[in-house]
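1. quick one: sequence and predicted model below, then my questions.
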Amino acid sequence: MTGTALTEYEIYLLSEERSANTIEKYIRDVRAFFTFLGNSELCKEIVLGWKEQLTRSYAPASVNSMLASLNSFLTWSGLPHLKVKPLKIQRDFYTKPEKELTHAEYGRLIRAAQKKQNDRLALLLQTICATGIRVSELKFITVDAMCTGRATVDCKGKTRTVFLPKELCRILRHYCKKQNIEKGSIFCTSSGTPLDRTNIWRDMKSLCKSAGVEPGKVFPHNLRHLFARTYYQLEKDLSRLADLLGHSSLTTTRIYTMESGIEHEKLLNRMNLVLAKK
C-alpha cells in the first residue's frame, strides 16, 4: 500500500511540473517517515513524534524541509488535519565564516585545478561563479551560447537568459578548440553526456588540500553564492539579482547575499563611537 501511494504521489508531483531533484527529495523524505511509522497507525501523534525525532538529529532548516515534504504528501492524501507546523527559526543576518567562500579562496581553487592540469574543472568553476547558474544548469552552457554570449536556461518551469562575460567566452572558445568541441553542451563526459553533479562535487573536494580551503566551503552552490554577494556589493539591486539567479522570492535571494559579518565589524570599528577614557 505504501509503495503504491508513493508511486501515485510521484505521478502527482510530475503533473505539478516539479523538478526531478524536488521529486526525488519529497519521495525520500516521505519514505523516511513511513520507515519511522512502521506498523503503527497513522495519526497526528505519530507525525509529531517524527518531528521530535528529526529535531534531535537535524538542523532546524533541514527539519522544516522534511516536514514540508510530508505535509505535501498528507495534503495530497486527503489528510491535511495530520499536518504539523514547521519549527520557528529566527532569521540569521550573517553567515558563519567557516561556510563563506571568499574570493581569494575561489582563486586558489582555480589555480589548484590548473596545477593538476584539469582545465575542464578550472573552467567549470569559473563558469558557475561568473554567471551564477546552478550546477544542474551547466548543460545549457553550449557552443551556441558561447558564440552569442547568452544562454537560454530552462529550470523549474521557468526560462531565463543568462549572460556570459566576454572573458569567459574567450576562454571557453580556447577550451572548445583544444578539445574539438564543435556543438552541444561544453561540459560533458567523453561519451557526450552532461557532467553529473556528484562527479563535479567529488572533483571540487579533491582540490581542498592543495588549495588550502576548508572542505566545508567547497561545493558548487557556494560558487553561486559568491556570484550573488559580489553582484550585490556592486549594484545593491536585490530585485535584479533575483531575476539573474532565477528566484521567485526575494526572501531566497536575501539568503544568497548574506555575509559573515567581517565587513560589518570593520565598519563599526571605523565609526569611532566608543569614547571611553584610557
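-> Nice, thanks for sending it over. Computed from a predicted structure; not experimentally measured.

2. make it CA atoms for all contacts and neighbour counts henceforth
-> OK.

3. so residue 270 is in which element?
-> Per DSSP states H and E, residue 270 falls inside helix 262-271.

4. gap between that helix and the chain center?
-> 29 Å (C-alpha atoms, centre = their mean, to the nearest Å).

5. contacting residues around stretch 2-21?
-> Stretch 2-21 is contacted by residues 23, 27, 31, 34, 73, 76, 155, 156, 157 when judged by C-alpha atoms under 8 Å, 6 or more residues apart in numbering.

6. could you dump the residues you listed to CSV with neighbour count?
-> Formatted as CSV, the contacts of stretch 2-21 follow (neighbours: other C-alpha atoms under 10 Å):
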residue, neighbour count
23, 19
27, 19
31, 16
34, 15
73, 24
76, 14
155, 14
156, 13
157, 9
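
7. spit out the contact partners of the spatially most central residue of the chain.
-> Nearest to the mean C-alpha position of the chain, by C-alpha atoms, centre = their mean, lies residue 221 at 4.1 Å. Each residue near residue 221 by C-alpha under 8 Å, 6+ apart is listed here: 134, 135.

8. host element of it?
-> When elements are assigned from DSSP H and E, residue 221 belongs to helix 220-235.

9. so where do the strands sit in the stretch 101-250 of the chain?
-> In the stretch 101-250 of the chain, the strands defined using DSSP state E, counting those that start in this stretch lie at 150-155, 158-163.

10. one more to weigh against that first structure:
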Amino acid sequence: MSKKTYDLTDKAIRRYALHLREQERAPATVQKYVQDLTALWDWLAGRPLTKAALIEWKESLSASRAPATVNSMLAAVNGFFRFMGWKGIAVKLLKIQKALFCDERRELTRAEYARLVSAAQKVGNERLSLVMQTICATGIRVSELRFITVEAVTTGRAEICNKGKRRTVFLPGRLRRLLRKYLQKQKKTAGAVFTTRTGRPLDRSNIWRDMKALCESADVEPSKVFPHNLRHLFARTYYSLEKDLSRLADILGHSSVNTTRIYTVESGGVHQRQLERMELIIT
C-alpha cells in the first residue's frame, strides 16, 4: 500500500467548493461535499492523509452509518481527490446488494398522503397543502418549487433548470385551478407561487418542519414524512400506470434509469399481494 501523504487543508476544501459552484452544482450538493470533506479533516485531527488513514476512516464510517451514507461520503472525497490531482488515494465504495423491495416503514402510501393534505387544510395551512400536492402531482424536487411561478400556472407548464439540465414539467388542470385561487387570495401576479412572508422562495427546511408537524394529526409515521417521499409517490404511481421507465426518468430529470428504478421499487407487501393474485397453488 502506498505510503504517500497528502495535506488536506481548509483552504483546499474552500477551493473545491468554489470549483463546484463554478460547475453550477446545486447549493445543497456543494454544502454536503464540504461537510463530508470537513468530517474527514476533523477525523484526521492534524494527521497526514494517507491511503491507510482513508481506509481506516472508511471502516469507522461503516461501523456507525448506513452503507448508502458511507458511499455518498466516499464519493465526495474521491471527487475532491480528482480535483486535486491526487492519484492512488481514492478508495472503493462499499458493495451494496440491490434491494428487491423498499422499506414499508418509509414508504408513503396514497392514503397517508391524502391524510397529510387533509391535516394541513384542517389547521389552515393552505400553502403547505398546495406545496405537497404540487410536488406529488408533478414529481418535481422540493428544490424545484421556485420554478412553479405565476407564469407556469398560466401556461400550464414550468421550465425547470436544475443540475445543468432543462426540462418541461406540466401542471395538471386541477392543480392549476387550485393554484389560481391561491394566487388570487395572495394577490400575486408574478414570481414564485410559494414564498415566505418576506417574499423569498420556500426552502427544504421550511417544508420539512411543517410536514413533520402534521404527523400526529394525520396518523402517519414521522419516518415517512419528508418532501422527497412525495416525489417517490409520484414515481410509483406513474410507473404503475405507464410502465415506461425511460419516460419516467425524463419526467423526473434523472440522467440514468438506474436512479429511476430506485423510485419504482415496490414494498414486500405489494409483492405478496401479487403472488396471491397469481393463484398458482393447485392443491
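-> Alright, I've got the coordinates. Everything quoted here is computed from the prediction, not taken from an experiment.

11. returning to that earlier point: which of the strands of the stretch 101-250 of the first structure sits most buried?
-> Comparing these by mean neighbour count (mean count of other C-alpha atoms under 10 Å), strand 150-155 comes out on top with a mean of 17.

12. that strand maps to which residues in the second structure?
-> Per the alignment by TM-score structural alignment, strand 150-155 of the first structure matches residues 157-162 in the second structure.

13. in the second structure, what residues pair with the helix holding residue 270 of the first structure?
-> Aligned by TM-score structural alignment, helix 262-271 of the first structure corresponds to residues 269-278 of the second structure.

14. what's the mean deviation for the matching stretch versus the first structure?
-> Averaged over the aligned pairs, stretch 269-278 of the second structure sits 1.6 Å from the first structure after superposition, using mean C-alpha distance after the TM-score superposition for the first structure.

15. okay, buried residues for stretch 204-221 of the first structure please.
-> Within stretch 204-221 of the first structure, the residues scored as buried using 16 or more other C-alpha atoms under 10 Å are 204, 205, 206, 207, 208, 211, 213, 217, 218, 219, 220, 221.

16. I meant stretch 184-203 of the second structure, not that one.
-> Buried-residue list, stretch 184-203 of the second structure, by 16+ other C-alpha under 10 Å: 191, 192, 193, 194, 201, 202, 203.

17. what lines up with the fourth one in the first structure?
-> Taking TM-score structural alignment as the criterion, the aligned counterpart of residue 194 of the second structure in the first structure is residue 187.

18. you'd agree its match is up against residue 122?
-> No. Using C-alpha atoms under 8 Å, residue 187 of the first structure makes no contact with residue 122, being 11.4 Å away.

19. the stretch 101-250 of the second structure: helices as residue ranges?
-> 110-122, 126-138, 150-155, 173-186, 204-212, 215-218, 227-242, 245-252 (DSSP state H, counting those that start in this stretch).

20. against the first structure, where does the last one fall?
-> Spelled out, that is helix 245-252 of the second structure. Under TM-score structural alignment, the match for helix 245-252 of the second structure is residues 238-245.

21. swap in the first one?
-> Under the alignment (TM-score structural alignment), helix 110-122 of the second structure falls on residues 103-115 in the first structure.

22. report how many residues lie close to residue 102 of the first structure.
-> 16 (other C-alpha atoms under 10 Å).

23. spatially nearest residue to it (excluding sequence neighbours)?
-> Nearest-residue entry for residue 102 of the first structure: residue 226, 7.3 Å, with adjacent residues in sequence omitted and distances by C-alpha to C-alpha, 6 or more residues apart in numbering.

24. how many other residues sit next to the aligned partner of that neighbour in the second structure?
-> The alignment partner of residue 226 of the first structure in the second structure, by TM-score structural alignment, is residue 233. By other C-alpha under 10 Å, the residues close to residue 233 of the second structure number 22.

25. need the contact list for residue 233 of the second structure.
-> Contacts of residue 233 of the second structure by C-alpha under 8 Å, 6+ apart are 108, 109, 110, 136.

26. can you pull the contacts of the third one?
-> It refers to residue 110 of the second structure. residue 233.

27. ok, it to residue 116 of the second structure distance?
-> 10 Å (C-alpha to C-alpha, to the nearest Å).

28. quick one on the thing from earlier: looking at the helices of the stretch 101-250 of the second structure, which is nearest to residue 274 of the second structure?
-> Nearest of the helices of the stretch 101-250 of the second structure to residue 274 of the second structure, taken as C-alpha to C-alpha: helix 227-242 at 13.0 Å.

29. give me the mean deviation of the closest one from the first structure.
-> Here the mean offset of helix 227-242 of the second structure against the first structure after fitting is 0.3 Å, by mean C-alpha distance after the TM-score superposition for the first structure.

30. next, the angle helix 204-212 makes with that helix.
-> When axes from the mean of the first three to the mean of the last three C-alpha atoms, to 10 degrees is applied, the directions of helix 227-242 of the second structure and helix 204-212 differ by 80 degrees.

31. for helix 227-242 of the second structure, which positions count as buried?
-> Residues of helix 227-242 of the second structure classed as buried under the neighbour-count rule (16+ other C-alpha under 10 Å) are 227-239.

32. residues contacting residue 212 of the first structure?
-> Applying C-alpha under 8 Å, 6+ apart, we find residue 212 of the first structure in contact with 105, 108.

33. map it across to the second structure for me.
-> So residue 212 of the first structure corresponds to residue 219, using TM-score structural alignment.

34. how near is that match to residue 164 of the second structure?
-> 39 Å.

35. repeat for residue 44 of the second structure
-> For residue 44 of the second structure relative to residue 164 of the second structure (C-alpha to C-alpha), the value is 34 Å.

36. try residue 263 of the second structure
-> Look at residue 263 of the second structure and residue 164 of the second structure: by C-alpha to C-alpha, they are 22 Å apart.

37. with residue 20 of the second structure instead?
-> Counting by C-alpha to C-alpha, the gap from residue 20 of the second structure to residue 164 of the second structure is 12 Å.

38. would you enumerate the residues in contact with the nearest residue to residue 229 of the first structure once chain neighbours are set aside?
-> Distance criterion C-alpha to C-alpha, 6+ apart; nearest residue to residue 229 of the first structure, sequence neighbours excluded, is residue 257 at 4.7 Å. Contact analysis of residue 257 of the first structure by C-alpha under 8 Å, 6+ apart lists 225, 228, 229, 232.
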